[in-house]
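A.B. asks: Pasting the sequence and the predicted model now:
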Amino acid sequence: MWSFPLRRWARVLVPVAAVIVLAGCASGEQPAVSAGSTSSAVASEVPGTALEPALDHLHGLHLDANGVVLAGTHTGLVEIADSGRTTRVGVSDDDFMGLTGAPGTDRLFASGHPGASSSAPNPLGLIDSTDGGHTWIPKSLSGEVDFHALATDGELLVGFDGVTGLLISTDGGSSWTAGAPVAAAALAVTEAGVWATTTAGLQHSTDGGHTFTVVPDAPPLALLSAAPDGSLWGIDTAGTAWRSRTGQSWEPRAVVGPVEAVLAVDFDTAYAATAQMLYPLN
């Protein structure tokens, strides 16, 4: 079973002390600055905005049609204001283990487990919202799949089922086909293909997630997000934020330390977050 080792790598190796230089990951390996990065400048530490009230946990971020940051948590969807003020969206208290959305829209997809007020099967499979998370409907795989990672560009939807590998949908999550047997801590979709962070490194697919190759010299990313302009932002296993226009060459930007999610807005802007803090990246 891949589910526990993957969660441990994604959620334990990322949260390390924030330092200016890259630190070794918990496995004992020493991550190095990517030889393919476009800048050798040392990343700087980033001040954050405290979330009030703090979230109970954080599984993913999405930027809605109004430019508002939404966060998937253990007990539903939460809106994060620029001030750090957090407000529940809708009435769902489901545990969103996976959250994604068509970039810059109110179309959301989530997965996880039903909350205390829900009578839905466990796991949720894929649930769907067309109004920014105010309401949700079951879409597919109810009682069958708990997606630990989800990504979409608005057309292709890719998820890691936490056990055997990727599932791929081209019809908005109504039906699925098997993809590559890749254990992905995070996924992203751009015009250049599907991207997956794995224990073997950043991997790239040009056939819709059916086969992958390791990206040479990429930083050891654990978290990953794609922006509407096709750029990518990621957080490595030492807590440093990186960005890339193509996914092949990466530039270190900032040290954020122990974070749980990253959200790419465009090449110049992104957010990283924990359950307590939101960090603007540029």
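C.D. replies: Right, received. Where do you want to start?
A.B. asks: from here on, contacts and neighbour counts on C-alpha atoms
C.D. replies: OK.
A.B. asks: Against G208, how distant is G179?
C.D. replies: 8 Å (Cα to Cα, to the nearest Å).
A.B. asks: list the residues that contact both of those two?
C.D. replies: Residues touching both G179 and G208 (Cα atoms under 8 Å, 6 or more residues apart in numbering) are I168.
A.B. asks: One more to weigh against that first structure:
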Amino acid sequence: MKNTRKWPLTATAVLTLTLVLTACSNDPGVGTAATEPSAPALSHVHGLGIDPADNQVYVATHDGIYTPGKDGTAQLVGDSRDDFMGFTVAKAKTFLASGHPAPGTSGPAHRGLIESTDSGKTWKTRSLAGEADFHALDYAHDTIYGYDSTNGLLRVSKDGNTWDDRAQLRALDIAVSPDDPDTVLATTADGVAKSTDGGKTFAVGKQPVMAFVSWAKPDALYGIDTSGGLKRSTDGGTTWQQTAVVPGGQPQALTAVDAGHVLAATQDGIYESQDGGKTFTKRMAVSGGGR
């Protein structure tokens, strides 16, 4: 494990349950991995994003933020080797994250909400230092939505400084509707739970069980299960259709950039699809290790 902290629901618990529920599913073939870069492997991937400022892939890990070099090798961004947990690209050059200090460095065990305005090179604390450990962050409608695993609740902020505490629940990931700020999804052991009041309350999760979800466009909600099955919903999660299986085993992170552009981290790599999961390009190597 990483730094000592309590999880209301561990990734392992969700993934183990999902494997039981999806073991008999008939999945389409594994997507094609178009490239195999010989790169030093990353591990413990916690978040993915594309910075619209440079269209580059950014990977939040247990050991810093990385981006692929020209030859596919992982390049450390800035000099921080902190454990970056919840991570999202809010807008050009502006990243939001949470996490824990690297061994041997100072600071509270829980970073709270931190922000970078130079594409991850430097970071500053915004709020909740020592109080919150966001394991999932989403930025939509000029609002920050975060799942605080330390306290087991959804928190929402308009300015990144003051927070509204909403529902308590056990979740692994969250996603906000791109056209309705009150519609929030959370991945739970029962399935995908839905809120229609901005996260104040959630309905009981419904099948299928997902590890991670990401909502790029109103008709492009993506989810990934523990076998790497990539699913898409065009009706806000009421129904799902599996589109592919991401190569590399169990997932560690998922981000849908737009309706067809998807990033996924699995046990052996960072994969990118520009066609909704029909084909995948391996951008960087990953060496096992989950959350």
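C.D. replies: Structure received. Keep in mind that what you see is a predicted model, and the values were worked out from it rather than measured.
A.B. asks: show me what contacts the aligned residue in structure 1 for A74 of structure 2?
C.D. replies: When structure 1 is aligned by TM-score structural alignment, A74 of structure 2 is paired with T86. By Cα under 8 Å, 6+ apart, the residues touching T86 of structure 1 are L51, E52, P53, A54, L55, V78, E79, I80.
A.B. asks: what's the nearest residue to T86 of structure 1 if we skip its chain neighbours?
C.D. replies: I80 (4.7 Å; Cα to Cα, 6 or more residues apart in numbering).
A.B. asks: Thought G72 was touching the one you found, still the case?
C.D. replies: No. With contact defined as Cα atoms under 8 Å, I80 of structure 1 does not reach G72; the gap is 10.7 Å.
A.B. asks: These two: who's more crowded?
C.D. replies: Neighbour comparison, I80 of structure 1 and G72: the larger count goes to G72, with 27 against 20 (by other Cα atoms under 10 Å).
A.B. asks: how about the corresponding residue of structure 2 for the more buried one, secondary structure?
C.D. replies: Aligned by TM-score structural alignment, G72 of structure 1 pairs with A60 of structure 2. The assignment at A60 of structure 2 comes out as strand when based on DSSP: H, G, I helix; E, B strand; the rest coil.
A.B. asks: Please give the element, helix or strand, for the closest residue to A60 of structure 2 other than its chain neighbours.
C.D. replies: Residue nearest to A60 of structure 2 in three dimensions, not counting chain neighbours: G47, with 4.9 Å by Cα to Cα, 6+ apart. G47 of structure 2 is located in strand 45-51, with elements delineated by DSSP states H and E.
A.B. asks: likewise G247 of structure 1?
C.D. replies: G247 of structure 1 belongs to no helix or strand, assigned by DSSP H and E.
A.B. asks: Next, the contact list for it, please.
C.D. replies: Counting by Cα under 8 Å, 6+ apart, G247 of structure 1 touches S231, L232.
A.B. asks: Distance of the closest residue to V91 of structure 1 other than its chain neighbours relative to T87 of structure 1?
C.D. replies: Sequence neighbours aside, H134 is the residue nearest to V91 of structure 1 in space, at 7.2 Å (criterion: Cα to Cα, 6+ apart). Look at H134 of structure 1 and T87 of structure 1: by Cα to Cα, they are 12 Å apart.
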